[in-house]
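# Can you look at this prediction? I've put the sequence above it.
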Amino acid sequence: MSSKDVAGFRDYSTKLIKWYHRHHRDLPWRRTNDPYKIWLSEIILQQTRVVQGMPYYLRFVEQYPTLQDLAAADEKEVLRLWQGLGYYSRARNMHQTARLIVEEQGGQFPTSYSELLKLKGIGAYTAAAIASFAYNEAVAAVDGNVYRVLARIFGVETDITSSAAKKEFTALAQQLLPPDDAATFNQAMIEFGAIQCQPVAPDCLLCPFNDVCYAFQHGAQARLPVKGKKNKVRDRYLNYFVVEKDGQLAMRERTTKDVWQGMYDFYLVESPQEPADLDDLVSDHVLAHWLEMGEVVRTAGPYVHLLSHQRIYARFWHIRMSPERSILLPDEMSFYDADEIEQLPKPVLINSYLTENFFNFM
């Protein structure tokens, strides 16, 4: 999009900011220029809607009011507070970055876009958001909402999943950005996409740009922005064995680089397809030992859990051991009582099972 193409939209920024002052939501991270709290909100809101992310933001600010508080926290505490938001690498990267800033930069957040980009877990959008919202640096923050608004209003046909899109959309947003009010403009662009120019059923009749919007004039709202095909979703079959002894359950921390790293679950046997019955899984020697020493008292599932690129089918077998019998546990597993389990960081899938079964029966 050239400067000539933007020439007819010289009042775009003025109209957008006017709309923002009338219609924006009163969100707590918009009432501060503290880079820590702005960063916290941006990390939480990645892949998360505001209505879902708000309680997490408020809990994090209460638990860790400063960057130093977050840096001093144990990772398990951070993951426990994050539980339910998904994409747990966000929480781990956030925690590691907080420690890095405290240890290597004296607890002082970088004050420029270029320096923010050097931090782990901070990409171009997040760096631009922090730089503009906290320091009013004149750099455009371009997220999915901004892609959608620009594609529709200006008729940009570039596939937003392509490598060329980021450069093209950022350049266009940068041309429109008023250098003296970058913070408000970026907030307005994001908010406009979130509540006015929504993915489905945008409010075109009351849009301040409907007289110039390409998508509205050409009936292309459903087609724009252009987005390539999503990655294929992979099915996984997880078979969990919940070993109970003396009112405690055996659990382990997931340490491999897979989903839910750093979270706690039960002994797992993954199968290529849904097993017909328990006999399909007893070739596992640990499981065979447990079945010999204990009794399956309850089964549950399948639970279906959707991730971005995976569809998980999970079954649970509750094996109760006699108090007087000794059993072997893998080195990475330990027994935990109900209070201890409550404090462990757990995937939503595991927490749902525990809530519906364990806590109601123990």
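Received the coordinates, thanks.
# Only C-alpha atoms from now on, for both contacts and neighbour counts.
Noted.
# how many neighbours does the closest residue to Thr299 other than its chain neighbours have?
Excluding the flanking residues, the one nearest Thr299 by Cα to Cα, 6 or more residues apart in numbering is Trp317, at 4.6 Å. Residue crowding around Trp317 was assessed by other Cα atoms under 10 Å; the count is 18.
# So Trp317 belongs to a strand, correct?
Yes: the assignment for Trp317 (DSSP: H, G, I helix; E, B strand; the rest coil) places it in a strand.
# Pull the contacting residues for it.
Asn239, Tyr240, Phe241, Val242, Val296, Val297, Arg298, Thr299, Ala300 (Cα atoms under 8 Å, 6 or more residues apart in numbering).
# Distance check, the residue nearest to the fourth one when sequence neighbours are not counted against Asp284.
Right, the one you point to is Val242. Leaving aside its chain neighbours, Val242 sits nearest to His318 (4.6 Å; criterion: Cα to Cα, 6+ apart). His318 sits 16 Å away from Asp284, going by Cα to Cα, to the nearest Å.
# Ok, Lys346 next?
24 Å.
# So which of these two has more stuff around it?
Legend: neighbour count by other Cα under 10 Å for Lys346 and Asp284, higher for Lys346 (26 against 10).
# Same question for that one, what's its three-state structure.
coil.
# and what of Pro178?
coil.
# Spit out the contact partners of it.
For Pro178, the contacting residues are Ser13, Ala138, Phe185, by Cα under 8 Å, 6+ apart.
# putting a second one here so we can go through both:
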Amino acid sequence: MSMSDEARKNLFSAELLKWYKRERRDLPWRRSRDPYHIWVSEIMLQQTRVDTVIPYFNRFVDRFPNPKHLADAPEEDVLKHWEGLGYYSRARNLQTAVREVVERYGGQVPDNKKDISSLKGVGPYTAGAILSIAYNQPEPAVDGNVMRVLSRYYCLDDDIAKPSTRIGMESLAQGLIPSGEAADFNQALMELGAMVCTPKSPSCPECPVRSGCVALAEGRERELPIKTKAKKARPVFRVAALVEGTGPRAGKVLVRQRPDTGLLARMWELPHVEVRDEIEWDSLSVGKRLLQEASAVDGVGIQATERIVGEAQHIFTHLVWNIRVLPAVAVDEEFVADRTGYRWVGPDEFENYSWPNVFRKLLTEYYISHININ
């Protein structure tokens, strides 16, 4: 006898909650219902694994324990505590939104959908997560994990990459929330997707709601959800200069600060240029010439060699930077040292700056090698 829709719904909600209260992971943001802490955790968890986020979350809330502390902090300090998590616009948007919370709401994170959804960087999922987990309001919090679970449980063929599917899933998820249990239920749904109903190899024998799962009954649990593939990230080819200091600047490297807006805004990096394609990237003479021309335009004279001393890759959502590093010297070290946006940085000062991971890696390797040599 087939299960009715109501019976399937009731089984899902009841069994999922029982499982969660028994099996839930002890995560630092689950130890309180502080809406600010929940907000920070949800922003960090976007596109980042839980195990990676835990130490960052602990360090961040220790340094910025409430909205006022974060609102008052220099952006450089915030980025430094975010360094390594990537997607730095998340940190900037979070601080911008928290400043609005302090100014407009006296530091209290809004407890209604209209106000919280108006904050920068707070989309439907984050709003739903804060309202449900912190304030126990029956709002859905639908992310990729949740859509995967619901697609399988109800055997839905809708493409989860489409906005219309997400809207439908939000309505479905909201109807499943038991009265007075929004906080635990939404976390349980996320937990099931993260721990059991995983993307490639779901652990169906361990699933608390397997008896009601239509996809499992029909043998389709590995086919679902349906998701069109995202556009492949575009490769970009760059050549960077490792400009070593001499004399009193021995052991230091010339770095520059990125522009105030755009990708990796205001972070620090090795001076570098983009070449047209992989063919130019393979031609070290082209890379050397473009580096020297660009440095001349900047007013910072750099003389590079045609020798590779490092290679690295930086992966963004839509781009992949492929970077080769050439040794170089500055034509006028005194002039360079005083230029806005450029600095001579040694290992002792390195941690005072915020670096994209790719340049942190390259410079760390350089400093280790340099210290070992000397």
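Cool, the structure landed. These numbers come from a predicted model, not from an experiment.
# tm score of chain vs chain?
Overlay of the two chains. TM-score (TM-score structural alignment, normalised by the length of structure 1): 0.91; 359 aligned residues with a Cα RMSD of 2.5 Å.
# ok, of the contacts of Trp317 of structure 1, which come out buried?
Asn239, Tyr240, Phe241, Val242 (16 or more other Cα atoms under 10 Å).
# packing partners for the host helix or strand of Ile38 of structure 2?
Using DSSP states H and E, Ile38 of structure 2 sits in helix 35-45. Helix 35-45 of structure 2 sits against helix 50-63, helix 89-105, helix 124-133, with contacts defined as 3 or more Cα pairs under 8 Å, 6 or more residues apart in numbering; DSSP states H and E.
# thinking again about what came up before, including secondary structure, distance to Pro272 of structure 1 and neighbour count, could the contacts of Pro178 of structure 1 go into TSV?
As requested, the contacts of Pro178 of structure 1 are exported to TSV (DSSP: H, G, I helix; E, B strand; the rest coil; distance: Cα to Cα, whole Å; neighbours: other Cα atoms under 10 Å):
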residue	secondary structure	distance to Pro272 of structure 1	neighbour count
Ser13	helix	54	19
Ala138	coil	51	21
Phe185	helix	50	27
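# wait, which of those is closest to Ala72 of structure 1?
For the contacts of Pro178 of structure 1, the residue nearest Ala72 of structure 1 by Cα to Cα is Ala138; the value is 32.8 Å.
# The closest one matches what in structure 2?
Taking TM-score structural alignment, Ala138 of structure 1 has Pro138 as its aligned residue in structure 2.
# Who's the closest spatial neighbour of that match, skipping the chain neighbours?
Nearest to Pro138 of structure 2 is Ala182, by Cα to Cα, 6+ apart, at 5.1 Å.
# count of neighbours near that neighbour?
26.
# Surely it and Ile133 touch.
Yes: the pair Ala182 of structure 2 / Ile133 is scored as a contact, 6.9 Å apart, by Cα atoms under 8 Å.
# aligned partner of Trp344 of structure 2 in structure 1?
Under TM-score structural alignment, Trp344 of structure 2 pairs with Phe335 in structure 1.
# Tell me the secondary structure at its match.
Going by three-state DSSP: Phe335 of structure 1 is strand.
# Run through the residues that contact it.
Taking Cα under 8 Å, 6+ apart as the test, what Phe335 of structure 1 contacts is Gln248, Leu249, Ala250, Met251.
# How many neighbouring residues does the second one have?
Leu249 of structure 1: 21 surrounding residues under other Cα under 10 Å.
# Quick check: closest non-adjacent residue to the aligned residue in structure 2 for it.
For Leu249 of structure 1, the aligned position in structure 2 is occupied by Val253, per TM-score structural alignment. Nearest non-adjacent residue to Val253 of structure 2, counting by Cα to Cα, 6+ apart: Glu244, 4.8 Å away.
# from memory that neighbour sits against Val255, does it?
No: with contacts counted by Cα under 8 Å, Glu244 of structure 2 stays clear of Val255, the gap being 10.0 Å.
# hey, what's in contact with both of these two?
Going by Cα under 8 Å, 6+ apart, no residue sits against Glu244 of structure 2 while also sitting against Val255.
# what are the ranges of the strands in structure 2?
234-243, 253-257, 268-269, 272-275, 302-304, 310-315, 319-330, 342-345 (DSSP state E).
# Quick one, which of the ones you listed gets closest to His69 of structure 2.
strand 268-269 (24.4 Å).
# Who are the packing partners of the closest one?
Looks like strand 268-269 of structure 2 contacts strand 253-257 (3+ Cα pairs under 8 Å, 6+ apart).
# Just name whatever secondary elements the strand it packs on is in contact with.
strand 234-243, strand 268-269, strand 342-345.
# tally of neighbours for Met293 of structure 1?
As a burial measure, Met293 of structure 1 scores 16 neighbours (other Cα under 10 Å).
# So it is in contact with Ile327, correct?
Yes: under the criterion of Cα under 8 Å, Met293 of structure 1 makes contact with Ile327 at 7.2 Å.
# returning to what we had before: would you turn the strands of structure 2 into JSON lines with distance to Gln108 of structure 2?
Listed next are those as JSON lines, based on distance: least, Cα to Cα, whole Å:
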{"stretch": "strand 234-243", "distance to Gln108 of structure 2": "41"}
{"stretch": "strand 253-257", "distance to Gln108 of structure 2": "35"}
{"stretch": "strand 268-269", "distance to Gln108 of structure 2": "34"}
{"stretch": "strand 272-275", "distance to Gln108 of structure 2": "43"}
{"stretch": "strand 302-304", "distance to Gln108 of structure 2": "51"}
{"stretch": "strand 310-315", "distance to Gln108 of structure 2": "36"}
{"stretch": "strand 319-330", "distance to Gln108 of structure 2": "37"}
{"stretch": "strand 342-345", "distance to Gln108 of structure 2": "40"}
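# Go through these and name the closest to Lys18 of structure 2.
From the strands of structure 2, taking Cα to Cα, the stretch that ends up closest is strand 310-315, at 39.8 Å.
# So which residues make contact with stretch 190-203 of structure 2?
Tyr20, Arg24, Asp143, Asn145, Val146, Arg148, Val149, Cys204, Glu206, Cys207, Glu221, Arg222.
# How about the contacts made by the fifth one?
Going back to what we said before, that points to Val146 of structure 2. Counting by Cα under 8 Å, 6+ apart, Val146 of structure 2 has contacts Leu189, Met190, Gly193.
# from those residues, which ones fall inside helices?
Leu189, Met190, Gly193 (DSSP state H).
# of all those, which comes closest to Ala127 of structure 2?
Nearest to Ala127 of structure 2 out of these is Met190 (Cα to Cα; 14.9 Å).
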